[in-house]
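Engineer: Okay, here's the prediction I keep looking at, along with the sequence it came from:
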Amino acid sequence: MHSSPWQWISQDGQAFLTCELLNPWPHGFFTRHFWPQTPEDLTPVLHPQAAVQRVKQVHGNRVLTPTVMAQIPPEAQHHEADALMSDAPHQALWVCSADCNPVLIGDCATGHTAAIHAGWRGTALEIVLHTVAKMQAQGSQLKDLRVAIGPAIDGSVYQVATTVAAEVGRTIAPETHHTKDDTTLVDHLETLDHSPILPDPEPGKARLDVRQVNVWQLMRFGLSRDQISVAPHCTFQEPDQFFSYRRTGKKQVQWSGIVSRPAA
């Protein structure tokens, strides 16, 4: 039996999740048990000298680098964005989530990394692909990227309006289907093998697996399936480990971070 690429690492009596695809980079998907620790508290767990980088998340598709962030006046605090891309070694990039997808990316050749907050809105805006494209502009090649999608709400329990499913679904639908009305498009996507959009018994609703939409987007963009790993954990269904906004309505989050390294 093949072992899972996802492993728990113990830290001071608690454990955070790691993915073997990202083993070359210090990284972690932290659980609710580390709350209310901040990235400033958690970064030393990954790397003792790494510089903390985080943004004000707004469910968009803006990608920032630490160099750009350093040009922001101190009174502006954290700039609004939902993805961070490293531009030097030993930068600790952080995103927070509580049902949305925390996505960490590493480049085996350049050592650069990215951390992305991808809920359904960001996924509809293709934030992960925007980040990958910016990494390419910085010198990355698709074959060198490794992508880990952390704990998020599972599609089997994530009920959304058909309009939402269609908005996200258009990012993976063949262009010939883009003009279809929302219901027709969702009905079509539900028939596809291993579809990330699932039927729901309630009229006007569908079940949406945002994690798998991001997998589909990445593969359409040119990555292979073995470059991508999805955590086998659902924030909604595992209350002992994870906060879930859909479950409780409370704004509590878990942090996910990755540290860039020198080029190979």
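Structural biologist: Arrived safely. Numbers count the residues shown, from 1 in each chain.
Engineer: C-alpha only now, for contacts and for neighbours.
Structural biologist: Noted.
Engineer: Please, which helix or strand holds Tyr198?
Structural biologist: Just so we're on the same page, residue 198 is Leu rather than Tyr. strand 197-199 (DSSP states H and E).
Engineer: Next: Val45.
Structural biologist: Here Val45 sits within helix 39-46, counting by DSSP H and E.
Engineer: for Ala166, same thing?
Structural biologist: Taking DSSP H and E as the definition, one finds Ala166 inside helix 162-169.
Engineer: so what does that helix touch, helix or strand wise?
Structural biologist: When contacts are defined as 3 or more C-alpha pairs under 8 Å, 6 or more residues apart in numbering; DSSP states H and E, helix 162-169 packs onto helix 120-124, helix 182-190, strand 205-208.
Engineer: Go through these and pick out the most buried.
Structural biologist: A comparison of the helices and strands packed on helix 162-169 by mean neighbour count, using mean count of other C-alpha atoms under 10 Å, puts strand 205-208 on top with a mean of 25.
Engineer: Got another one to weigh against that:
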Amino acid sequence: MATLAGKIALVTGGANGIGKIMTRLLLERKAIVIIWDMNQEKIDETLAEFSAKGTIWGYKVDVSDILQIHQAARKVKQQVGLVDVLINNAGIVVGKFFHEHNPNDILKTMEINANAPMLITNEFLEDMMLQNSGHICNIASSGGLISNPKMSVYAASKWSVIGWSDSLRLEMQQLDKNVKVTTIMPYYINTGMFDGVQSSIPILEPEAAALTIIKAIEKDKIMVTIPGYIYRLTRMAQGVLSIRVFDWIMGSVLHIYKTMEHFKGHKK
């Protein structure tokens, strides 16, 4: 998408973390921005902070609720217009061993991280196809590339996003539709969501990560890892090495398998 000026962009989880930063970057590029978030106080703060930068709308939406998704999508179309750019950014993480999860942990993680991007996209995709233009950006995770202790359900949800997102890209190509799909796979980002994580690979700064995502949309990138070497290094190592050797490198050399040992997450 060569320019975002004048485009209507929707960001889920847009009142917090990199979602809020992306909202600001979109406004600076003269886009009309809609944020969905489940925290009304944060929505109000974001609207007040950014209202001078351009046109911004806010809706309280729990994206784990299919009815709220449908109702909010209908309001957006009636009150703002057809969405040109959809950024599926909202997400949660429960950092526990799998046997420590309760059913609600599992269901909520999958509903927000895996199901919501598909359900939300389903609300807006037909309009994009009819006007033969649009861009869908799905924020997955490098956790969708590598198995990791204390991230089993989170990893499952992000593996799901990667598979669905890139399949959608191929479908749009086969149908000859000018609807672009970008899949983003960042490493840990310093937003509070992964507080307590300890990593030998540098944890990402939110501003730089958000800027990389917006630039990926502008350049119609297909799959982007942040940092960029993670995808190539991981896929090459998985293809060449045995599982035991790969595990040794990830666990004992890079210590990836121990990054969640001291996980705390967002403070309540």
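Structural biologist: Everything's here; your move. Since this is a predicted model, take the numbers as computed values, not measurements.
Engineer: What is the resulting TM-score of the chain superposition?
Structural biologist: For this chain pair, the superposition-based TM-score is 0.39 by TM-score structural alignment, normalised by the length of structure 1; 157 aligned residues with a C-alpha RMSD of 5.4 Å.
Engineer: circling back: which of the residues in the helix holding Val45 of structure 1 are buried?
Structural biologist: Pro39, Leu42, Thr43, Leu46 (16 or more other C-alpha atoms under 10 Å).
Engineer: Which strands or helices does that helix pack on?
Structural biologist: With contacts defined as 3+ C-alpha pairs under 8 Å, 6+ apart, the packing partners of helix 39-46 of structure 1 are strand 51-53, strand 254-259.
Engineer: Looking at those strands, which one is packed in the most?
Structural biologist: Mean neighbour counts for these (mean count of other C-alpha under 10 Å) peak at strand 254-259, with a mean of 28.
Engineer: what angle do that strand and helix 39-46 make?
Structural biologist: 50 degrees (axes from the mean of the first three to the mean of the last three C-alpha atoms, to 10 degrees).
Engineer: packing partners for strand 254-259 of structure 1?
Structural biologist: Using 3+ C-alpha pairs under 8 Å, 6+ apart, strand 254-259 of structure 1 is in contact with strand 27-29, helix 39-46, strand 91-97, strand 101-107, strand 113-118.
Engineer: before we move on, the earlier item: mind putting the helices and strands packed on helix 39-46 of structure 1 into JSON lines with distance to Ile127 of structure 1?
Structural biologist: Formatted as JSON lines, the helices and strands packed on helix 39-46 of structure 1 follow (distance: least, C-alpha to C-alpha, whole Å):
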{"stretch": "strand 51-53", "distance to Ile127 of structure 1": "18"}
{"stretch": "strand 254-259", "distance to Ile127 of structure 1": "17"}
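Engineer: do you know which of these lies nearest Gln217 of structure 1?
Structural biologist: Smallest distance to Gln217 of structure 1 across the helices and strands packed on helix 39-46 of structure 1 (C-alpha to C-alpha): 21.4 Å, for strand 254-259.
Engineer: could you give the angle of that closest one to strand 101-107?
Structural biologist: 10 degrees.
Engineer: Chain neighbours aside, what residue packs nearest to Glu123 of structure 2?
Structural biologist: Spatial nearest neighbour of Glu123 of structure 2, chain neighbours left out: Ala73 (6.5 Å); criterion: C-alpha to C-alpha, 6 or more residues apart in numbering.
Engineer: wait, doesn't that neighbour sit right on Asn122?
Structural biologist: No: using C-alpha atoms under 8 Å, Ala73 of structure 2 is not in contact with Asn122, being 10.0 Å away.
Engineer: Neighbour count: those two, which is higher?
Structural biologist: More neighbours surround Ala73 than the other of Ala73 of structure 2 and Asn122, with 20 against 12 (other C-alpha atoms under 10 Å).
Engineer: Compute the inter-axis angle for the helix holding Ala166 of structure 1 and helix 182-190.
Structural biologist: If you take the same axes, to 10 degrees, helix 162-169 of structure 1 sits at 50 degrees to helix 182-190.
Engineer: got a list of contacts for helix 162-169 of structure 1?
Structural biologist: If you take C-alpha atoms under 8 Å, 6 or more residues apart in numbering as the criterion, helix 162-169 of structure 1 is touched by 120-121, 123-124, 182-183, 185-186, 189, 197, 204-208, 213.
Engineer: change it to 7 Å
Structural biologist: By C-alpha atoms under 7 Å, 6 or more residues apart in numbering, the residues outside helix 162-169 of structure 1 that reach it are Trp120, Thr123, Ala124, Asp182, Thr183, Leu185, Val186, Ile197, Gly204, Lys205, Ala206, Leu208.
Engineer: Might one say that the first one is in contact with Leu208?
Structural biologist: No: between Trp120 of structure 1 and Leu208 no contact is recorded; they are 8.7 Å apart, counting by C-alpha atoms under 7 Å.
Engineer: Just want to check the distance between Arg235 of structure 2 and Ile66 of structure 2.
Structural biologist: Arg235 of structure 2 is 35 Å from Ile66 of structure 2, where distance means C-alpha to C-alpha, to the nearest Å.
Engineer: Give me the more crowded residue out of those two.
Structural biologist: Ile66 (16 against 12).
Engineer: just to revisit the earlier point, for the helices and strands packed on strand 254-259 of structure 1, which one sits closest to Ser256 of structure 1?
Structural biologist: Among these, the nearest to Ser256 of structure 1 by C-alpha to C-alpha is strand 27-29 (4.3 Å).
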